[in-house]
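**Q** Take a look and give me a structure for this.
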Amino acid sequence: MGGATALGDTSVTPGHFKVAGKEFPHIKWTSLKNLRNTYLLLFFVVLTSATNGYDGSMVNGLLSLKQFKDYMRDPSASIKGLFSGIMFLGSLLALPITPYIADGLGRRWGICIGSIIMIFAVILQSASMNFQMFIAARFFLGFGVAIAHGSAPLLITEICHPQHRAIFTTVYNTTWYIGSIIAAWLTFGTNNIASQWSWRIPSILQALPSLLQISCVWFVPESPRWYISKGQSEKALSVLAHVHAEGNVDDEVVQLEYEEIKETIAIEKEAEQTGWLELFKTKGNRHRLLILVSAGLFSQWSGNGLVSYYITGVLDGIGITDPNTQLVINGVLNIWNCIIATTMCFFVDKIGRRPLFLIATGGMMFVFIIWTICSERYDATKVKANGNAVVAMIFLYYTFYNTAWSGLLVGYTVEILPFSLRAKGMCYMFAMVDVALFFNTYVNPIALKSIGWKYYIVYCAWLGFELVFVWFFYIETKNTPLEEIARHFDGDAALLGGHAATEKGRIMKSEILEKDPAHVGEEERHSL
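**A** Okay, here's the model as predicted:
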């Protein structure tokens, strides 16, 4: 697999997109009413990621507030770790049930159920009387986030027009920074409130995104792929036509998509590849699993956890101890991150997934080495310039990180999975995210306090390993329709129907017809 290019042709004529091997001219989503309205409504779906970002930045902010630390009786490093870490433990425990909600009740119900749990958690968190109550609330918050997070990217991926799928699915995770920016500057503002409201106000406002999602997610069409999986093909065709072709069910792109999705899902059901262990059974699935597990781990265990949740400890270590200064740096950093991450979303199909991952990981490793050296120099000399250099390296590090690891964490992993394994496969990825975050948020403050800058050396070595791993296992999938990405992992053994069907797909379709001739229409039987 070393540095190999993905199987199949990923090239496409400029100004075109590809479905079932055929190229079609680009369309402007702003000029099509139904597509425009759908994409605007998807804003309420991406709020799940923004809620997650809000939480991370809020915890960072609260730990900088004297009012919060005093009310929580100046929590120790281990308790600080638990404030954040318990949320990821809640997420981890929710993951086993998440795909059954998303696949059983639908993508929209998954978002709604997760939002309801998060609202309950925010109420409990905002009314906390001690750190035990605060920790319990954050456990339920993580539980709700996992359920919503396990459904939202699936809906976005499965409803977007083929031309726009890569951009929208990549944008999903970058909205983490929108929530992070709001929380960072909100806690900066409430720092001037002398009472407990300085930390209760940011906590209360954390419920707003979930309230918006519950109110608005029902206006977003359900996934056509989910409808087909439940035997509601007419609803699926109606949604595809409404969103992708202004209601024209005879549109060629819609018909090609519909046929490909319908046949592929039927073939996947026939093969009974839907269990938790399916990702271990074939070479292609094991390759997918390696990417899922590594992406979840690398996205959080690359040194970024030091800043995302414990920037106060990092800044304390270089002599920047003023709470206002720390909050300003945190707020500006999040704005910078949002700009870079959002900008890179528009280059996913132009540059490609694999090059972006390699550029990001190599750049992070190089910058982190300099970051470590500058931290050591400050520790030895206490020269302010060395501390300022660390701040500059933090901004440069995140420039590289956001080139790929922010948006493509979800954008890449969700697209490489076939429908039958998509919800469960994403749970493997999110599980590794939660494991890494739980470790980071509990261990990082203790390690920083115990050995300071020397802890950074661990990440320097780890980033080198990440770069080698990405080079050997991450393959290119750009300009490939969602169902057809299976070719890149499974070759001609991919379970793919429609006009782009593989040999294995055609064989499976014939077997289905032998068992159930009524499964497809007369025109499809004639085509065999």
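
**Q** alpha carbons only for contacts and neighbour counts from here, please
**A** Noted.

**Q** Tell me, how many residues neighbour residue 523?
**A** 8 (other CA atoms under 10 Å).

**Q** And the contacts of the one helix or strand it maps to?
**A** Element membership for residue 523, per DSSP states H and E: helix 522-527. Helix 522-527 is contacted by residues residue 513 when judged by CA atoms under 8 Å, 6 or more residues apart in numbering.

**Q** Stretch 72-90 now?
**A** In this structure, residues lying in contact with stretch 72-90 by CA under 8 Å, 6+ apart are 56, 59, 63, 69, 130-131, 134-135, 138-143, 309, 434-435, 437-446, 449.

**Q** center of this structure - which residue?
**A** residue 410 (3.4 Å; CA atoms, centre = their mean).

**Q** part of a helix, is that residue?
**A** Yes - when DSSP: H, G, I helix; E, B strand; the rest coil is applied, residue 410 is found to be in a helix.

**Q** show me the contacts for it.
**A** Contacts for residue 410 (CA under 8 Å, 6+ apart) come out as 153, 169-170, 172-173.

**Q** do that again at 10 Å, thanks
**A** For residue 410, the contact set (CA atoms under 10 Å, 6 or more residues apart in numbering) comprises 153-154, 157, 169-174, 292, 295-296, 426, 429-430.

**Q** so which of those comes closest to residue 46?
**A** Within the contacts of residue 410, the smallest distance to residue 46 is 5.3 Å, found for residue 172 (CA to CA).

**Q** isn't that closest one right next to residue 52, touching?
**A** No - taking contacts as CA atoms under 10 Å, residue 172 lies outside contact range of residue 52: 11.5 Å.

**Q** Distance-wise, check the residue nearest to the centre of the chain relative to residue 52.
**A** Distance of residue 410 to residue 52, given as CA to CA, to the nearest Å: 14 Å.

**Q** Touching both of the two, which residues are there?
**A** residue 173.

**Q** Off-centre distance for the helix holding residue 523?
**A** 40 Å (CA atoms, centre = their mean, to the nearest Å).

**Q** tally of neighbours for the residue lying closest to residue 301 once chain neighbours are set aside?
**A** Leaving out its chain neighbours, the residue that sits closest to residue 301 by CA to CA, 6 or more residues apart in numbering is residue 436, at 6.0 Å. For residue 436, the number of neighbouring residues by other CA under 10 Å comes to 21.

**Q** just residue 455 next, same as before
**A** Applying other CA under 10 Å, I find that residue 455 has 16 neighbouring residues.

**Q** That one is in contact with residue 373, isn't it?
**A** No - in this structure residue 455 lies outside contact range of residue 373 using CA under 10 Å: 11.9 Å.

**Q** one step back: which residue of residue 172 and residue 52 possesses the greater neighbour count?
**A** Higher neighbour count among residue 172 and residue 52: residue 172, with 29 against 24, using other CA under 10 Å.

**Q** Just to be sure, the more buried one is in a helix?
**A** Yes - under three-state DSSP, residue 172 falls within a helix.

**Q** Quick one: residues contacting it.
**A** By CA under 10 Å, 6+ apart, the neighbours of residue 172 are 42-43, 45-50, 152-153, 156-157, 342, 345, 406-411.

**Q** Here is a second sequence; please produce its structure as well for comparison:
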Amino acid sequence: MPSAVGPAAVGANGVSFAHLIDPNRTWYNNKRLITLHAWIVLLIITSSTNGYDGSMVNGLQSLQQWESAFGHPTGGKLGLLSAIQTIGGLAGYPFAPYVSDGLGRRRAVLLGATIMCIAVGVQTASQNVGMFIGARFLIGFGLTFAANAAPLLVTEIAYPPYRAPLTSLYNSLWYSGSIIAAWATYGTFKINGSWAWRLPSLLQGVPSILQVALILFAPESPRWLISKGRDDEALHVLAYYHADGNESDPLVRHEFQEIKAAIELDRAVAKNTGWKSFIATPGNRKRVYIITAIAFFSQWSGNGLVSYYLNKVFDQIGITDPSTQLLINGILQIWNLGWSMYASFMVERLGRRFLFLLSAGLMTLFYMAQAICFSEYSQHGTPAAGHAVIAFIFLFYAAYDIAFTPLIVTYTVEILPFSLRAKGFTIFSLVISVALIFNQYINPIALQSLGWKYYWSAVLTARPTDLARVCLLPRMRIRLFVVLPRGDQGRTLEETAALFDGEDAINQITHQAEMEERREDSALEKRSTGRESA
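**A** Modelled structure (predicted):
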């Protein structure tokens, strides 16, 4: 039997609820939608915390005050300082999905944010490299809980027409934290003493402080509430934010019935809600394959070297002034945020397949151009070649940002049914962490030993994969790899996930939703008849 997924009122390629959307209710003229989006921003800044870290590590390496405080780390020691946060994240993965599913999305974010607040305090007060490493491990551990729950809550409470762009903004705002870190380290560059690096470390805790103070006032996921038998609360959340409090609104009833039908089927098919279910059905095996591939390629597409060790690349192309390095890093993060936010709002218009194809193809070209210019500068010392490396880094990141920044989280959470969403997102995060640890630990060692040749080794190992995906097998791979085309705004989250389990699963849950609707109508009719008789 297929895994439990959401119902579709029409076929897998149809649009079932677009006509239920009130065209007069938009994000800018409806007070409750504005409030809902404010809560979503509180969740999205979880990604900013993660982005802050990567850029801060880059920036600190350009600060002589930090270098002196920790013994001028290079090679493996520098790799450990960068990778230890991700290693801390690995320690949290066995627990994160159970906290998200057991305690709820909000409390999981609260737990993670509380741990990060403590860890940032320790990091800021560090007196030696061991203390700094321990604090960064704890930041990664706490971030795992918040980062597991926050994107799930974003996609589960979003108003349906805005779900894909808002979920895409989650990962895009990684760069908002990166921008703050880049310019914070640039601003503290001239401070004499340890506060040149302690102040950027302290600022890393600002998003977590906000979440600790406010998260319990945010709405909980209606899907989680229904899974715990709290149907009235779930209906209230949906009605309050999606229909100005009208529990009889057709859109709210449609959403509520689909969510309830999907979760009821989960309970009837309990074997399809655990870890083994990921290999139990063809639909779930396809999900795991896609999630793993997206996560792996998002970190092995040539971005890992520049994301954490940009200053080392600068050193090898003749840009050694710390002020210049910090300035370029700050501008790059603003560039990245602009492109990724633009792509987030174009997801529905251009489609997921098209954006993935375009992104992978352009990344291949621009990364190879970087490698050519890097080797030209290293062998001949041509200044123009060094400047060209910077230009192609910017172009490479623009290509990366149009798909792999906004879509990897969006696509992962929307193809998973509720019962598997937290666990599936943990698989996604685990693969990313393993790939990141290699990048963070090995890259500085390899770059120090091989220099420009390391760029070409990355081309030879990573680029043929992209070339095959993009140039040789675009329809066979990408069109199967990315199921959802453009114009997905006509489907609820449950209907989107249903596409992976075929028409039988869709029909089965559609029938369940219709039964829920008939039971609800019958109950309403009895209550109405009783009042008339009285």
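
**Q** mind listing the helices for the stretch 101-250 of the second structure?
**A** 105-124, 129-157, 163-172, 174-187, 195-203, 206-214, 222-227, 231-242, 250-268 (DSSP state H, counting those that start in this stretch).

**Q** could the ones you listed go into JSON lines alongside distance to residue 368 of the second structure?
**A** Putting these into JSON lines (distance: least, CA to CA, whole Å) gives the following:
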{"stretch": "helix 105-124", "distance to residue 368 of the second structure": "38"}
{"stretch": "helix 129-157", "distance to residue 368 of the second structure": "33"}
{"stretch": "helix 163-172", "distance to residue 368 of the second structure": "25"}
{"stretch": "helix 174-187", "distance to residue 368 of the second structure": "24"}
{"stretch": "helix 195-203", "distance to residue 368 of the second structure": "34"}
{"stretch": "helix 206-214", "distance to residue 368 of the second structure": "37"}
{"stretch": "helix 222-227", "distance to residue 368 of the second structure": "45"}
{"stretch": "helix 231-242", "distance to residue 368 of the second structure": "47"}
{"stretch": "helix 250-268", "distance to residue 368 of the second structure": "47"}
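
**Q** So for residue 312 of the second structure, which of the ones you listed sits nearest?
**A** Across those, closest to residue 312 of the second structure is helix 174-187 (CA to CA), at 15.5 Å.

**Q** how big is the offset of that closest one relative to the first structure?
**A** In the superposition with the first structure, the average deviation recorded for helix 174-187 of the second structure is 0.5 Å (mean CA distance after the TM-score superposition for the first structure).

**Q** now do stretch 75-89 of the second structure
**A** Mean for stretch 75-89 of the second structure is 0.8 Å (mean CA distance after the TM-score superposition for the first structure).

**Q** Which part of the first structure matches that stretch?
**A** Mapping stretch 75-89 of the second structure onto the first structure (TM-score structural alignment) gives residues 77-91.

**Q** Aligned to residue 197 of the first structure, what sits in the second structure?
**A** Aligned by TM-score structural alignment, residue 197 of the first structure pairs with residue 195 of the second structure.

**Q** mind listing what that match touches?
**A** Applying CA under 10 Å, 6+ apart to residue 195 of the second structure gives the contacts 65-66, 124, 188-189, 201-202.

**Q** What distance do you get for the closest residue to residue 49 of the first structure other than its chain neighbours to residue 494 of the first structure?
**A** Excluding its sequence neighbours, the residue lying closest to residue 49 of the first structure (CA to CA, 6+ apart) is residue 176, at 4.9 Å. Note on residue 176 of the first structure: its distance to residue 494 of the first structure, by CA to CA, is 34 Å.

**Q** out of these two, which sits in the busier spot?
**A** Ranked by neighbour count (other CA under 10 Å), residue 176 of the first structure and residue 494 place residue 176 first, with 28 against 23.

**Q** so the more buried one sits right up against residue 48, yeah?
**A** Yes - at 8.4 Å, residue 176 of the first structure counts as touching residue 48 under the criterion of CA under 10 Å.

**Q** what's the overlap in contacts for those two?
**A** The contact lists of residue 176 of the first structure and residue 48 share residue 54, where a contact means CA under 10 Å, 6+ apart.

**Q** that older thread, name only those of the contacts of stretch 72-90 of the first structure that count as buried.
**A** In terms of neighbour count (16 or more other CA atoms under 10 Å), the buried residues within the contacts of stretch 72-90 of the first structure are 56, 59, 63, 69, 131, 134-135, 138-143, 309, 434-435, 437-446.

**Q** Translate residue 213 of the first structure into the numbering of the second structure.
**A** With TM-score structural alignment as the criterion, residue 213 of the first structure pairs with residue 211.

**Q** Just confirm its match contacts residue 113, I think it does.
**A** Yes - when contacts are counted by CA under 10 Å, residue 211 of the second structure is listed as touching residue 113 (6.5 Å).

**Q** Which one's more surrounded, those two?
**A** More neighbours surround residue 113 than the other of residue 211 of the second structure and residue 113, with 31 against 25 (other CA under 10 Å).

**Q** In contact with the more buried one, which residues?
**A** Here residue 113 of the second structure is in contact with 46, 49, 107, 119, 139, 142-147, 205-213, 215 (CA under 10 Å, 6+ apart).

**Q** Over to residue 46 of the second structure?
**A** 109, 112-113, 143, 146-151, 170-171, 173-174, 177, 207-208, 211.

**Q** Could you find the counterpart of it in the first structure?
**A** Using TM-score structural alignment, residue 46 of the second structure pairs with residue 48 in the first structure.

**Q** For the match of stretch 75-89 of the second structure, buried residues please.
**A** Neighbour counts over stretch 77-91 of the first structure (16+ other CA under 10 Å) mark 77, 79-91 as buried.

**Q** possible to save those residues as JSON lines with secondary structure?
**A** JSON lines is the format used below for the buried residues of stretch 77-91 of the first structure (three-state DSSP):
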{"residue": "77", "secondary structure": "helix"}
{"residue": "79", "secondary structure": "helix"}
{"residue": "80", "secondary structure": "helix"}
{"residue": "81", "secondary structure": "helix"}
{"residue": "82", "secondary structure": "helix"}
{"residue": "83", "secondary structure": "helix"}
{"residue": "84", "secondary structure": "helix"}
{"residue": "85", "secondary structure": "helix"}
{"residue": "86", "secondary structure": "helix"}
{"residue": "87", "secondary structure": "helix"}
{"residue": "88", "secondary structure": "helix"}
{"residue": "89", "secondary structure": "helix"}
{"residue": "90", "secondary structure": "helix"}
{"residue": "91", "secondary structure": "helix"}
